[in-house]
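Colleague: dropping the sequence and predicted coords here.
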Amino acid sequence: MKQITPYLMFKRDAEAAAEFYVSVFPNSKIIKKTYWSELEIDDMKKKGFPEDQLPGAAGSVKTVSIEINGQRFEACNGGSPFEFSMGVSFFTNCETQEEIDNYTEALLSDGGEQFDCGWVKDRFGLFWQVAPAFMVDVMNGPDSELAARVSVALFQMKKIDIAKLKAVAGLAPREAESSAA
């Protein structure tokens, strides 16, 4: 197997979503777009797909391949009635409060929704966990009591406050930054 690639199924917003994600995250790019053929759309119609479940007209965007900071994603206009859920989210390993603030604000723009513990639902319905990188080390570390204290502090937050979490963890700013490396 070469790799595992998240495949994101949108009703008809794949191109707009891909362009949005590439604008939010540095080191990101659109790799390729494909388009629905007349043959494919006609076949869906013959199979009785309801009009509101068609992915668009022939010639409209079918898939958009993007890369976000080295991770490849495929976005597809499937016309599907499926919706994203918190059951699958993307964790952003932020190094600074500025990154947390910037990503949170960007992902919330134009209709996103903020949830507890740094979770954000963007305007396309995709869920993100905008959190500090050192959290992974604390949560997976050997000190389960420390992890529990940090979790309890995290439960009190919507947008993450790194300084407060570091204080609960007993980490000085430099220690927290070096533990994430």
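Modeller: In hand now; what should we look at?
Colleague: rest of the way, CA atoms for contacts and neighbours
Modeller: Noted.
Colleague: so which residues of this structure form helices?
Modeller: Counting by DSSP state H, the chain has helices at residues 14-24, 38-46, 97-108, 134-140, 144-155, 162-169, 173-179.
Colleague: any chance of those in JSON lines, plus distance to F90 and mean neighbour count?
Modeller: As requested, the helices of the chain are arranged in JSON lines below (distance: least, C-alpha to C-alpha, whole Å; neighbours: other C-alpha atoms under 10 Å):
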{"stretch": "helix 14-24", "distance to F90": "12", "mean neighbour count": "18"}
{"stretch": "helix 38-46", "distance to F90": "31", "mean neighbour count": "13"}
{"stretch": "helix 97-108", "distance to F90": "12", "mean neighbour count": "18"}
{"stretch": "helix 134-140", "distance to F90": "13", "mean neighbour count": "17"}
{"stretch": "helix 144-155", "distance to F90": "17", "mean neighbour count": "16"}
{"stretch": "helix 162-169", "distance to F90": "19", "mean neighbour count": "18"}
{"stretch": "helix 173-179", "distance to F90": "21", "mean neighbour count": "14"}
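Colleague: structure two is appended below for comparative analysis:
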Amino acid sequence: MPPITPCLWFDSDLEKAVDFYTAVFPDSSVGHVTRTPGEPGAVLAAEFSINGTTFKGINGGPAHAGFTETISFAIDCVDQAEVDHYWEALTADGGEESMCGWLRDRFGLSWQVVPVRLYELLSDPDPTRARAAAEAMMTMQRIVVADLEAAADGTDAA
């Protein structure tokens, strides 16, 4: 079966986006870059890899409607430090925070930056704890693990 590869349409800043994403995420690399014939330096298409996932991108011009939250990339973070790293990097230089761990980066792509602890708390066998964690999450932009745990435990975060 052939691989399925996400392909992202940028107006004209594909090369900047590729440089940004491969700098933010470890285990990333730039693959083949196709330059526009007759336009020295202009990038037409590129392939890059983030943590083993290959992406393709094109500079297709402004004819598209742009990225929306109907497509997002989820980052399952092992701890708060990892959440904070990706949250800060992806919202920098024009990115926008949203709710419940969602954000939009400066290129308009939507990301879900989620600690795995959230999934654990939402799956807690005690429905009261799970509900309290879910309700706490609904009030957050960036997910804060200590606040989720405090809500599940029925205490204030330290």
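Modeller: Good, I have the coordinates. Predicted model, so just to flag it, every value in this text is computed and none were measured.
Colleague: out of the helices of structure 1, nearest to C76 of structure 1?
Modeller: For the helices of structure 1, the distance to C76 of structure 1 is smallest for helix 14-24, at 5.5 Å, taking C-alpha to C-alpha.
Colleague: give me the mean deviation of the closest one from structure 2.
Modeller: Compared with structure 2 after the fit, helix 14-24 of structure 1 shows a mean deviation of 0.5 Å (mean C-alpha distance after the TM-score superposition for structure 1).
Colleague: surely A176 of structure 1 meets F134?
Modeller: Yes: using C-alpha atoms under 8 Å, A176 of structure 1 is in contact with F134, at 6.1 Å.
Colleague: what about the residue of structure 1 positioned farthest from its centre, distance to E40 of structure 1?
Modeller: The centre of structure 1 is farthest from one residue, K46, which by C-alpha atoms, centre = their mean lies 35.1 Å away. Distance check for K46 of structure 1 against E40 of structure 1: by C-alpha to C-alpha, to the nearest Å, it reads 10 Å.
Colleague: again with G170 of structure 1
Modeller: 58 Å.
Colleague: on that earlier part again, save the helices of structure 1 as JSON lines, and put in distance to V64 of structure 1 too.
Modeller: As requested, the helices of structure 1 are exported to JSON lines (distance: least, C-alpha to C-alpha, whole Å):
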{"stretch": "helix 14-24", "distance to V64 of structure 1": "6"}
{"stretch": "helix 38-46", "distance to V64 of structure 1": "17"}
{"stretch": "helix 97-108", "distance to V64 of structure 1": "19"}
{"stretch": "helix 134-140", "distance to V64 of structure 1": "30"}
{"stretch": "helix 144-155", "distance to V64 of structure 1": "35"}
{"stretch": "helix 162-169", "distance to V64 of structure 1": "34"}
{"stretch": "helix 173-179", "distance to V64 of structure 1": "35"}
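Colleague: can you say which of those is nearest to R123 of structure 1?
Modeller: Among the helices of structure 1, helix 97-108 comes nearest to R123 of structure 1, with 7.1 Å by C-alpha to C-alpha.
Colleague: tell me the angle of that closest one relative to helix 14-24?
Modeller: Orientation of helix 97-108 of structure 1 against helix 14-24 (axes from the mean of the first three to the mean of the last three C-alpha atoms, to 10 degrees) gives an angle of 160 degrees.
Colleague: which residues in structure 2 does helix 97-108 of structure 1 align to?
Modeller: Aligned by TM-score structural alignment, helix 97-108 of structure 1 falls on residues 80-91 of structure 2.
Colleague: mean per-residue distance, the matching stretch to structure 1?
Modeller: Counting by mean C-alpha distance after the TM-score superposition for structure 1, stretch 80-91 of structure 2 comes out at 0.9 Å.
Colleague: what's in contact with that stretch?
Modeller: 24, 77, 97, 103-106, 113-115, 142-145 (C-alpha atoms under 8 Å, 6 or more residues apart in numbering).
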